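Peer 1: just a sequence and a predicted model for now, questions to come.
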Amino acid sequence: MQQKYHKYASLTKIDNQVLQNKTLLFNVEETLLKSFSMFPYFMLVAFEGGGPLRALVLLIVYPFMCILKEEMRLKAMIFICFFGIKKARFTIGRTVLPKFFLENVGDGSLEVVMRFGRKVGVTNLPRIMVEGFLMDYLGIEDIVGREIKVLGGYYTGLLDVGVVNDEQEMIFAHIMSQSQKVGICCINKCFQTPPFTYCKDIYYVSKDDKKRWNNLPRDKYPKTLIFHDGRLAFMPTPGDTLVMFIWLPFGFILSISRVLITILLPYQLSLPILAFIGLRYPTSMPLSLKHIHMQHTTSSINKIPKGMIYVCNHKTVLDSIYISYICRMNCSLLFYGISKLSAFLSPLNTIALTRNREKDAAIMHKVLRQGRNIVMCPEGTTCREPYLLRFSPFFAEISDDIIPVALQLNVSMFYGTTASGMKAFDPFCLMMNPWPSYYVQFLDKLPEACTCGSGGRTKFEVANYVQDVIGKALGYKCTALTRKDKYSILVGNNGLVN
């Protein structure tokens, strides 16, 4: 079939109605991504799916693979990253990779691609790596990619070429039967190879076009990114990955030291030492709240117990510890599902709740009557992105003495939370960051008019009010999503821990 070649920029001049009647075939990596190197995405697969040892092997071998031709280098990385990985447990393409793909999308490409009616993504990567990104976040269901052979439920790391060819023929036979014209976006010479040879018109992207692109802003994502998993908090380019592995031994020692200092030393000693070795915890507290804290201290001295409930958004398992350290007050941590190791190492008094409302309410009333403060995270689970999940209204029934607390966390290397990994390692992974920064903002105590007891508000109104107050303080968007929504997306269960 004779092809006509057009400059990519001319697509913006075509009427939208004409575009909707066309079917677009595009190379995913070379059309959507502003800058593309296969290594970071395979490193994410190796580290998150196979562990640090597999990732180290990939990093060591990669310089030698650069000598190979592109196709051979791709096959070598696929083998190293996928060999021996259980297919049923491979969820990285849906839970980890989409975040890094979205952060690399160019604004000039996606706008044009999304204007077409039917879109077919063609990728050089294994289909399992890109289908979560394309289907869940861009709404592109027709994907032509490589398949990896499976033996006994485990990936062999070898490409199943026959499956790929059969799928290509099936998809494009259907396309050609439905569409008279086919548009395509590509770069370099990929339009000279199947399946792009089926196309009548070719629109290509030049390197100069890509230089003018900016990274797609978060508010322009076709679907909002709220939940994602994985331990790595940075794009693992070869240089950054090398720095990470050099840092790991020091980070491990630093993490253990920080945990031991927190457990063994009193506030007065541990806080300055932790600040000296890299922990940052800037805080702000209104004058009215400082007055309340002084009253609480006086009441404790006079043996007039009156505990308060600190309600905060949930960033990591260490939220309560940070709040307690900054307040320098006796706080209790109430939890449903933290690991036994985290509960054992916690310097706070940890109390396990039962998910029985009457029993849990009795436990909390007892703690408050003893003059101890309670720190609660009504979201029920952590959220890494600037969104607040729905607040459980249980705390509103317990007391009117409620203080909202807004938390922000910045990490540069490792996330201190996980949905599918081992939660016992969460505090250690957080402490392995060179300079983890917790920002704690204490807000004004809840007005009596906005409480259940004195104000006559329903528990749902109070919970929504507190969520809104914290959201405005952080600049976060409030959602109606829950723990069950998060875990159903990332893990496939309801997030309950026995």
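Peer 2: Happy to help now that I have it.

Peer 1: drop to CA atoms for contacts and neighbour counts, all remaining ones
Peer 2: Fine.

Peer 1: ok, longest helix in this structure?
Peer 2: Criterion DSSP state H: the longest helix present in the chain is helix 238-264.

Peer 1: who does that one touch, helix- and strand-wise?
Peer 2: For helix 238-264, the contact count by 3 or more Cα pairs under 8 Å, 6 or more residues apart in numbering; DSSP states H and E identifies helix 52-65, helix 267-276, helix 426-431 as packing neighbours.

Peer 1: quick one: residue 276 from residue 434, how far?
Peer 2: Residue 276 is 12 Å from residue 434, where distance means Cα to Cα, to the nearest Å.

Peer 1: the two - which one has more neighbours?
Peer 2: Of the pair residue 276 and residue 434, residue 434 is the one with more neighbours under other Cα atoms under 10 Å, namely 19 against 10.

Peer 1: this is the other structure I want to compare:
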Amino acid sequence: MVESHRCTSVASELEGTLLVSGGLFPYFLLVALEAGGPLRAAILLIVYPLVALLGAVFSDDLPLLVMTFVSTCGLGASDVTAVARATLPRFFLADVRGSAFRALARHPGEKYVVTRLPRLMAEPFVKEYLDADVRVVGKELVVVGRRFSGTVASPGVAAGDRSLGALVAFLGRDRIIDVGPGSGSAGDRKPAFLHVCQERRVVSTPEKATTTLLPRSEYPRPLVFHDGRLVCRPDPLACLAIVLWLPLGVLLSVTRLLLGFLPHGAGLLLAAATGFQMRAELGDSTTEAADRRGTLYACNHQTLMDPVILSTVLRRKVTAVTYSLSSFSELIAPISTVRLTRDRGRDRQIMQSAVARGDLVVCPEGTTCREPYLLRFSPLFAEIAGEVTPAAVRAGGAMFQGSTVRGHKWLDSVFFLMNPTPWYEIRLLAPVATCGGASASSRDVANSVQCMIGDELGFECTGLTRRDKYRMIAGHDGVDARSSSSSSS
């Protein structure tokens, strides 16, 4: 809404308005854990109940200041920025209020999102996933050298009125409209910037409409890549549950790893007894391929355990190709692995030799993808054998992610198996004839296999690659400097 005699802007608070929840603790905990490590996260979890109690008595700003200090003090700016870009958006998006987002998106004039979080933590999400033209108003983290001091500086919006002048000066408009829910979204606390709004538009109230989250189909930008170890939103009680689970989780993880070295039938039964759920569907057309030696399997990539689980459900040994698997992961793998070189010619020979000796599993995406999307399938696998059997794979757990980019990758399988009830689903599809070594059609075969797996899982096929994932999350191509930059399989 633009008026001829005066300029109108729209402003919305992030917490409790655009987001259903008004709590800030989960986002500081994620920064502390992913950028600072488990010890920093534990300290934040320990001090939070005390500062929250003191904040309720003395100052609403106290918990915010303490959480900012504990979670960011001494951390490098690049580490916190990486977490803000790669980890926080998934939790923000899962909490976006549909009605508030639509009201903000419809406004044709200047738009602002006001947050009590440090601007650096909220801005990547707002600009990359909501609207690139929205300006974010929040506290600035003080940098000393290349590291954060743990303190904040204006401009920004806190609980008190001291920041109101800074906000008015920042917006510099004659009229400000707030777009938000009627009441009850963030408790009784009202955003400080409402005092400078000349108009407030109510998009929903608890009495008239239930809170509806923004569906994935309406995301302005799809969430394909993200990082971080935690699956659930780390609210204080959820964090306490994870901490209490850790000792048993570690014991279960070690036990499940050891079961992989048992005969397949016994290992499958004992794994199920520990809560590990595995389900396989073998179609009639794939039975012959599953019984024949020297079968080439191509599957989408969920975790490092994809080939291991496939071997288990097939009840036969398979060989998996890898690029940069850690020595620890190779040590605990109950199946054979073959390292590739990123030299296309040499890798073709290595894979052809491996499939001549027995069954071979390849993951043509080249990296894992957590969301319901398939990355581009590199076509080298279509030049290895005359036939390939696609395998559609889904996996998950309630507490921990089984893959990471910026974390310790050698612990990926350990974390996945620490989930209370990790699960895997594998469906073997009808074998596909390949190009038989003719490179002109290998890409068509790869695209066809990608579409088959995508249709079976209900995943969307994309042209994104391993390089795109690492550039988004880690800021580099994800290729070991010692490796060739040749195409990967």
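Peer 2: Alright, I've got the coordinates. Keep in mind that this is a model prediction, so the values were computed, not measured.

Peer 1: and the residue sitting nearest the centre point of structure 1, how far from residue 498 of structure 1?
Peer 2: The structure's structure 1 has its C-alpha centroid closest to residue 228; by Cα atoms, centre = their mean the separation is 3.2 Å. Using Cα to Cα, we find residue 228 of structure 1 at a distance of 23 Å from residue 498 of structure 1.

Peer 1: picking that back up, deepest in the core, which of the helices and strands packed on helix 238-264 of structure 1 is it.
Peer 2: The highest mean neighbour count among those, using mean count of other Cα atoms under 10 Å, belongs to helix 426-431: a mean of 22.

Peer 1: mean deviation of that helix from structure 2?
Peer 2: By mean Cα distance after the TM-score superposition for structure 1, the fitted helix 426-431 of structure 1 averages 0.6 Å away from its aligned residues in structure 2.

Peer 1: how about residues contacting that helix?
Peer 2: Helix 426-431 of structure 1 has contacts (Cα atoms under 8 Å, 6 or more residues apart in numbering) with 231, 251-252, 254-256, 258-259, 316-318, 342, 411, 414-418, 436.

Peer 1: give the next helix or strand downstream of it.
Peer 2: strand 437-442 (DSSP states H and E).

Peer 1: so that following strand matches what in structure 2?
Peer 2: Aligned by TM-score structural alignment, strand 437-442 of structure 1 falls on residues 423-428 of structure 2.

Peer 1: how close does the matching stretch sit to structure 1?
Peer 2: With mean Cα distance after the TM-score superposition for structure 1, stretch 423-428 of structure 2 averages 0.5 Å from its match.

Peer 1: so what corresponds to residue 146 of structure 1 in structure 2?
Peer 2: Residue 146 of structure 1 maps onto residue 139 in structure 2, by TM-score structural alignment.

Peer 1: quick check: that match touching residue 122?
Peer 2: No - Residue 139 of structure 2 lies out of contact with residue 122 (Cα atoms under 8 Å); the separation is 10.4 Å.

Peer 1: mind listing the helices for the stretch 351-489 of structure 2?
Peer 2: Taking DSSP state H, counting those that start in this stretch, the helices of the stretch 351-489 of structure 2 run over residues 412-417, 439-457, 466-473.

Peer 1: out of those, nearest to residue 34 of structure 2?
Peer 2: helix 466-473 (12.4 Å; Cα to Cα).

Peer 1: in structure 1, what stretch matches that closest one?
Peer 2: Taking TM-score structural alignment, helix 466-473 of structure 2 hits residues 483-490 over in structure 1.

Peer 1: from the chain's centroid, how far away is that stretch?
Peer 2: 12 Å (Cα atoms, centre = their mean, to the nearest Å).

Peer 1: list the buried residues of it.
Peer 2: Residues of stretch 483-490 of structure 1 classed as buried: 483-487, 490 (neighbour count, 16 or more other Cα atoms under 10 Å).

Peer 1: likewise for stretch 342-354 of structure 2?
Peer 2: 342, 344, 347-348, 350-352, 354.

Peer 1: for residue 46 of structure 2, state which of those residues is nearest.
Peer 2: Scanning these for proximity to residue 46 of structure 2, where the rule is Cα to Cα, the winner is residue 342, at 46.4 Å.

Peer 1: what does the closest one correspond to in structure 1?
Peer 2: Here residue 342 of structure 2 is matched to residue 355 in structure 1, going by TM-score structural alignment.

Peer 1: does that match lie in a helix or a strand, and which?
Peer 2: Applying DSSP H and E, one finds residue 355 of structure 1 in no helix or strand.

Peer 1: any idea how far residue 17 of structure 1 is from it?
Peer 2: 55 Å.

Peer 1: just to check, residue 373 of structure 1 is in contact with residue 300?
Peer 2: No - Residue 373 of structure 1 is beyond contact range of residue 300, at 11.3 Å (criterion: Cα under 8 Å).

Peer 1: related to what we said a few turns ago, TSV for the buried residues of stretch 342-354 of structure 2, including distance to residue 16 of structure 2?
Peer 2: As requested, the buried residues of stretch 342-354 of structure 2 are exported to TSV (distance: Cα to Cα, whole Å):
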residue	distance to residue 16 of structure 2
342	48
344	52
347	53
348	54
350	55
351	54
352	57
354	56
